[in-house]
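*Asks:* Take a look and give me a structure for this.
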Amino acid sequence: MRVSGLVPARFLTLIAHLIIVIVIFWSKDENVKMCLPESYTQAQYDFKDTQLIIGLSVTLGLFAVELIGFIGGITMFMPFQSLLSTCAHGGAAVALSYFLFDAWPCDWYWYIFGFCSAFPGLTEIITIIGVLAFKKGY
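*Replies:* Modelled structure (predicted):
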């Protein structure tokens, strides 16, 4: 099978998105504070902090699924999945960079998560099931 430019681009955008998510984990305090009113209680802070930690953790879980499918060779050479993943993770890397450096409100993370992590993760799961269970794609 011929390796196209999508394979390295997909790998690079996946890794870029992964690194930015890890950096957000380390410096999430400022984004959590952007979700809160000027005077907030510790309970409000803890709730928003937990909410962001859950979102980032689910994102990391979806990364695991995508990396297993990609590095395992199951979806590496599937053009639709590669293009979708490259576009979604490239967009996520840009959006999350703004999220991190401009201290966007943490509620905005869920939009980025839905379009740029959950959607490609779901299509990856469907593709892996299709390939392994039904032998489609080979």
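
*Asks:* rest of the way, CA atoms for contacts and neighbours
*Replies:* Will do.

*Asks:* dump the residue contacts of Ala95.
*Replies:* Ile112 (Cα atoms under 8 Å, 6 or more residues apart in numbering).

*Asks:* One more sequence to fold, the one below, so I can look at both together:
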Amino acid sequence: MSAISSLIPARFLTIIAHLVIVITIFWTRENNVKACLPLEFTQEQYNSEDSKLVVALSVTLALFAIELVGFFSGVSMFNSSQGLLSTGGHASGTVALLFFLFERWECAIYWWILAFCSVLPAFVEILLLIAIFGLKKKPL
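*Replies:* Just a heads-up that it's a prediction; the model follows:
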């Protein structure tokens, strides 16, 4: 099995692992929001942190949708550069979010994980989608 053909299942598995962790954080959001707050907090503080985390998780899910569309459409499935970037980003995101979940990190750290591990691969995926579908020459 060549390196490029083994990158495809690795990329798929790391994307799915990252997605499962994000969904798990969505389900256990209450515990993560409480970890972001001081010991004594008001309902207003809780609602504010909860809405910030919901927005961050929703953005992450939207970026997953973009990346999975590009992957399953074949635009980036065989692109080794995007495959390596995506595999590295999502593997790092999976490990970082496991620490976020189990060590109860502050919610502000989630935005950094989102920026480096989800936005970067999705941005390159968007560029590839635009290059393939958007800049395609129309027949005369």
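
*Asks:* What ranges does the first structure have for its helices?
*Replies:* 6-26, 29-34, 42-71, 79-101, 109-113, 119-134 (DSSP state H).

*Asks:* Counting by contacts, list what the second one packs against.
*Replies:* The helices and strands touching helix 29-34 of the first structure, judged by 3 or more Cα pairs under 8 Å, 6 or more residues apart in numbering; DSSP states H and E, are helix 42-71.

*Asks:* what comes up buried for the helix it packs on?
*Replies:* For helix 42-71 of the first structure, the buried set under the neighbour-count rule, 16 or more other Cα atoms under 10 Å, comprises 45, 48-49, 51-52, 55-56, 59-60, 62-63, 65-67, 69-70.

*Asks:* got it, and stretch 128-138 of the first structure?
*Replies:* Here stretch 128-138 of the first structure shows Ile128 as buried, counting by 16+ other Cα under 10 Å.

*Asks:* What are the contacting residues of that stretch?
*Replies:* Outside stretch 128-138 of the first structure, the residues that reach it (Cα under 8 Å, 6+ apart) are 69, 74-75, 78.

*Asks:* most centrally placed residue in the second structure?
*Replies:* Ser118 (3.6 Å; Cα atoms, centre = their mean).

*Asks:* who's in contact with that one?
*Replies:* 60, 63-64, 89-90, 93.

*Asks:* Correct me if wrong: Cys116 of the first structure contacts Leu96.
*Replies:* No - with contact defined as Cα atoms under 8 Å, Cys116 of the first structure does not reach Leu96; the gap is 10.1 Å.

*Asks:* Spit out the contact partners of the residue of the first structure positioned farthest from its centre.
*Replies:* Distance from the C-alpha centroid of the first structure, by Cα atoms, centre = their mean, peaks at Ser39 (31.5 Å). Taking Cα under 8 Å, 6+ apart, we find Ser39 of the first structure in contact with no residue.
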